[in-house]
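sequence and predicted structure are below.
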Amino acid sequence: MPSARTDLDIFAAGLADRLPGAWTSEYHRHLTYPDQFPVAVQIWDTGHVSYVATGFVLGHDAVLHGPDQQHLYLADRPRYPHQFVVAPLEPDDAAIKPHHFDGVEEPNGIVVPNDPARAAALIARRVLPRYEQARQAVRRNAAEQPEPPHRQAPPQVAGRPSTTCTVGPPTTRESSANRSPPGTPVTASVTGPSRSTVRARPPS
């Protein structure tokens, strides 16, 4: 008989203890499917981890907080009881704006085993270097161009005043499937205050 899934909160704490530098873990339990969106839209990934975080009812997740405002998302990998998914979160800095991510490649996340020591070694080798490179690129963009580029005003038509249109921030459309059990795949269109639309693909 296969063994039960490792508890996420226990695994997150063990993983934080083994990552390089000082890390702590923060465990979240979600009563409804939309509760997982506020963190999910911050995931700096355009592949498998974003697909898991937005396409399944997970029931819980964890965030690891590290040195120099590094943050990692951690969740169960649905249908794989011996694995977890981990990915960086976008910088949480008021000075960082959507245009600062232009031209910066997402660091993306990976699948890790339920062994904290092995998982920490994989993250240190495959995730943290890409994460740091992406963060430095975003910071350079913020320093070089704090404000978004100005658009040229539209030409005025004789006899008519020019008009402008202000577009508000995107909204999050919550799925009605918020009572589904954890691990259930959900078809939903999720948008939020993130800089880009999540492009999800199924796991290989």
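Now that the structure is in, tell me what you want to look at.

from now on I want contacts and neighbour counts done on CA atoms only, so please keep to that.
Will do.

distance of the most centrally placed residue in the chain relative to Ala87?
Closest residue to the average C-alpha location of the chain: Ile43 at 0.6 Å, with Cα atoms, centre = their mean. Distance, Ile43 to Ala87, using Cα to Cα, to the nearest Å: 7 Å.

cool, and Val63?
Separation of Val63 from Ala87 (Cα to Cα): 10 Å.

quick one, which of the two is more surrounded?
Shown here are Val63 and Ala87; by other Cα atoms under 10 Å, Ala87 has more neighbours (26 against 22).

what about the more buried one, which SS state?
Look at Ala87: counting by DSSP: H, G, I helix; E, B strand; the rest coil, its state is strand.

hey, what's in contact with both of Ile43 and Ala87?
The contact sets of Ile43 and Ala87 overlap at 49, 73 (Cα atoms under 8 Å, 6 or more residues apart in numbering).

first-to-last residue distance for stretch 36-43?
11 Å.

do stretch 12-31 as well
20 Å.

circling back: overlap in contacts, Val63 and Ala87.
Common contact partners of Val63 and Ala87 (Cα under 8 Å, 6+ apart): 72-74.

now do the strands in this structure.
Counting by DSSP state E, the chain has strands at residues 24-29, 56-57, 60-65, 71-76, 83-88, 110-113, 184-185.

Glu26: neighbouring residues, count only.
The burial count for Glu26: 15, using other Cα under 10 Å.

Gln69 too?
Look at Gln69: counted by other Cα under 10 Å, it has 9 neighbours.

the structure to be compared is supplied as follows:
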Amino acid sequence: MALADRFLTLGRDVHSGEVLARGGDPEAHSILQRNGFVPVARLHETYHRLPVGLDEAEEKRLAARAVARLRAVKYGVDTDDVFDTEMREPHYLPLGSSVAYLAEQIRDATTSDEVADALTELTASHDGVLIALGEVLAATAAFYQDLGQPPDPHTAKRLQYLAEHRLAVLWSDLAHMRNGLADRHQDHPPAQRVHRRGRTGRARSLRRLRLPATPAAPDHHSRRRSCRTGTHAALIAPFPPEEPMHDPTPDTSLGSFAAVLAGELPGAWTSAYHRDRGGLNTHHVLTDAVWDMNEVAEALAKHPVDHCAVLQRHDGTRLFVTEQPGPAEGYLIAALAPDDVPAEAFRGVREPDGIAVDADPFSAAENITFDLLPRYYVAAHQVFKNAEHLTRESSAEERLVMTWSDGALVVDKPDRADITRVLTDHGFVLDTARAVLVLPGDDTARQAASVRATGERLSALGIGTVLRHPPTRPALDTTPVAPPATSSAPSALRR
């Protein structure tokens, strides 16, 4: 560890007003965290801050205590005067040191029996370290379940998942490794022991530590009472090591995977599982809407979908979930194209191709949030923009042109009978020879009233009215210049 890592700065930031600690090594960071500081990871640095919502007196107490504990183990701390202290609190070994000492025992082991003894502390079915960790996860899950904020039940569900699927698999594998080593009674090759003796300063110091005795385990009845408390007591049920190894594969059935995934995605999502129809493939309505031209589309083209799930958010965003074909364990997830959008709106828009994820809803939620959904937002925005443009074009207001001619208003005879009827109802007269309708201008007041009434009725039909003057006529005794003959050669530039 670099010498610079033995120095820290701790003080109130002049810009944010937060109490921040910068510098130090992992041991110093652990001391800060045990004094209430929260780690903050930025792009170019990692520092610690006190939690939000503390009053000034509590901030002073926690900061001064952190300074005292850091200096007690020979860290240099540059701090504000208000946090400076001459106190030096005694430094006790944390609980993690007892577990870390097992690693030192394994490094120094000469036989498989010694390693089996060390692993027993981890895997003991009644009071092993992993069983105790399961109790911690269960208690934390129960705490979150009743905490009252909207995200809290999802956090409790995640803790339950970690205890049931992640921790249980770890315990099972280590327990069977321990049992196998206990049966081998094999010496470890001395050359390999020498090779493994390269240790960090922390490991060498742990060898010399005299650890406190392991506290006595609670009796059977108190253990059962503790197991019955909390809603997640089933998470900490011991795993008998003498039983055959259970299947470590977590319950990742499609319906369960989609339900947990819906709770991990940002926003309010619902999950709908579309089960197998007994060989009758009725899922083509969904697969046809999959917005993908890559891996997911290829899989759907080659393999029929027996069952699938659809996640939907309150804003209409939908995700299609199906199993990966073949022996692969995992799922394919793709966005579904927006509903009620004309096909022409998708022209020129790149598909937000789907992704393949492992059978872990939590890592899948991260992949969706930071990979799939951003591409979907870009594509959907362009599609909706195109659809809006198409709607404006299709719903462009039809216009009826009235042209002035010697005081009268002339309208070409419309193709629609209802428009013709509106015009004739308000004084327009059909001139069959010219195929036009004419509104005389003998009475200009009446003519204006007729135009207003006609415009109101046509507007109710979605038709606008435009009044135009006739094109300018050539002056007397002049002849209009005839337009040049059409030619395939480029026309000359006009001056």
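Structure's in. What do you need? Keep in mind that this is a model prediction, so the values were computed, not measured.

ok, which of the strands of the first structure comes nearest His99 of the first structure?
Ranking the strands of the first structure by proximity to His99 of the first structure (Cα to Cα) places strand 83-88 first, at 18.9 Å.

the second structure: matching residues for that closest one?
Under TM-score structural alignment, strand 83-88 of the first structure corresponds to residues 330-335 of the second structure.

again with stretch 37-50 of the first structure
Aligned using TM-score structural alignment, stretch 37-50 of the first structure spans residues 284-297 in the second structure.

and the end-to-end length of that stretch?
Stretch 284-297 of the second structure has an end-to-end distance of 12 Å (Cα to Cα).

in that stretch, which residues are buried?
286-287, 290-292, 296-297 (16 or more other Cα atoms under 10 Å).

can you tell me how far the residue nearest to the centre of the first structure sits from Val85 of the first structure?
Going from Ile43 of the first structure to Val85 of the first structure by Cα to Cα gives 11 Å.

shared neighbours, these two?
Common neighbours of Ile43 of the first structure and Val85, using Cα under 8 Å, 6+ apart, are 49, 73.

so which of the strands of the first structure is nearest Asn141 of the first structure?
Of all those, it is strand 83-88 that lies closest to Asn141 of the first structure, at 18.9 Å by Cα to Cα.

run the chain-centre distance for the closest one.
Strand 83-88 of the first structure sits 10 Å away from the centroid of its parent chain (Cα atoms, centre = their mean, to the nearest Å).

ok, average deviation of it from the second structure?
Mean deviation of strand 83-88 of the first structure relative to the second structure after superposition (mean Cα distance after the TM-score superposition for the first structure): 0.3 Å.

now the terminal residues of stretch 24-37 of the first structure, how far apart.
Using Cα to Cα, the end-to-end distance of stretch 24-37 of the first structure comes out at 22 Å.

tell me how far that stretch lies from the chain's centre.
From the chain centre to the centre of stretch 24-37 of the first structure is a distance of 13 Å (Cα atoms, centre = their mean).

so the helix or strand harbouring Leu70 of the second structure matches what in the first structure?
Here Leu70 of the second structure sits within helix 56-72, counting by DSSP states H and E. Across the first structure, nothing matches helix 56-72 of the second structure (TM-score structural alignment).

now do the buried residues in that helix.
Within helix 56-72 of the second structure, the residues scored as buried using 16+ other Cα under 10 Å are 59-60, 62-71.

do stretch 115-126 of the first structure as well
Neighbour-count burial for stretch 115-126 of the first structure [16+ other Cα under 10 Å]: 116, 119-123.

how about those in TSV, adding distance to Ile96 of the first structure?
Formatted as TSV, those follow (distance: Cα to Cα, whole Å):
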residue	distance to Ile96 of the first structure
Pro116	32
Ala119	30
Ala120	28
Ala121	30
Leu122	28
Ile123	25
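
give me the contact list for the match of strand 83-88 of the first structure.
Outside stretch 330-335 of the second structure, the residues touching it (Cα under 8 Å, 6+ apart) are 290-292, 296, 317-324, 352-359, 372, 376.

which among those count as buried?
Among these, those classed as buried by 16+ other Cα under 10 Å are 290-292, 296, 317-324, 352-357, 359, 372, 376.

hey, where'd the helices end up in the first structure?
Ranges of helices in the first structure, per DSSP state H, are 8-18, 37-40, 48-55, 116-122, 128-144.

and these: which comes nearest Asp102 of the first structure?
Nearest to Asp102 of the first structure, of all those, is helix 128-144, at 8.3 Å by Cα to Cα.

residue range in the second structure corresponding to that closest one, please.
So helix 128-144 of the first structure sits over residues 373-389 in the second structure, by TM-score structural alignment.

what about that stretch, how far off from the first structure?
After superposition onto the first structure, the average distance of stretch 373-389 of the second structure to its aligned residues comes to 0.7 Å, using mean Cα distance after the TM-score superposition for the first structure.

which residue lines up with Ser459 of the second structure in the first structure?
Matched to the first structure by TM-score structural alignment, Ser459 of the second structure sits unpaired.

which non-adjacent residue is nearest Ser459 of the second structure?
Distances taken as Cα to Cα, 6 or more residues apart in numbering place Thr465 nearest to Ser459 of the second structure, at 7.9 Å, with adjacent residues excluded.

distance of the one you found from Arg158 of the second structure?
Here Thr465 of the second structure is placed at a distance of 64 Å from Arg158 of the second structure (Cα to Cα).

and what of Ala448 of the second structure?
Per Cα to Cα, Ala448 of the second structure is found 75 Å from Arg158 of the second structure.

between these two, which has more neighbouring residues?
Neighbours per residue, other Cα under 10 Å: of Ala448 of the second structure and Arg158, the larger number sits with Arg158, 19 against 13.

and the helix or strand hosting the more buried one, what does it pack onto?
Using DSSP H and E, Arg158 of the second structure falls within helix 152-161. In terms of contacts (3 or more Cα pairs under 8 Å, 6 or more residues apart in numbering; DSSP states H and E), helix 152-161 of the second structure is packed against helix 129-145.

quick one: the helix it packs on aligns where in the first structure?
Across the first structure, nothing matches helix 129-145 of the second structure (TM-score structural alignment).

list the helices and strands that helix packs on?
In this structure, helix 129-145 of the second structure packs against helix 112-123, helix 152-161, with contacts taken as 3+ Cα pairs under 8 Å, 6+ apart.

name the residues of the last one that are buried.
The neighbour-count check on helix 152-161 of the second structure (16+ other Cα under 10 Å) flags 152-161 as buried.
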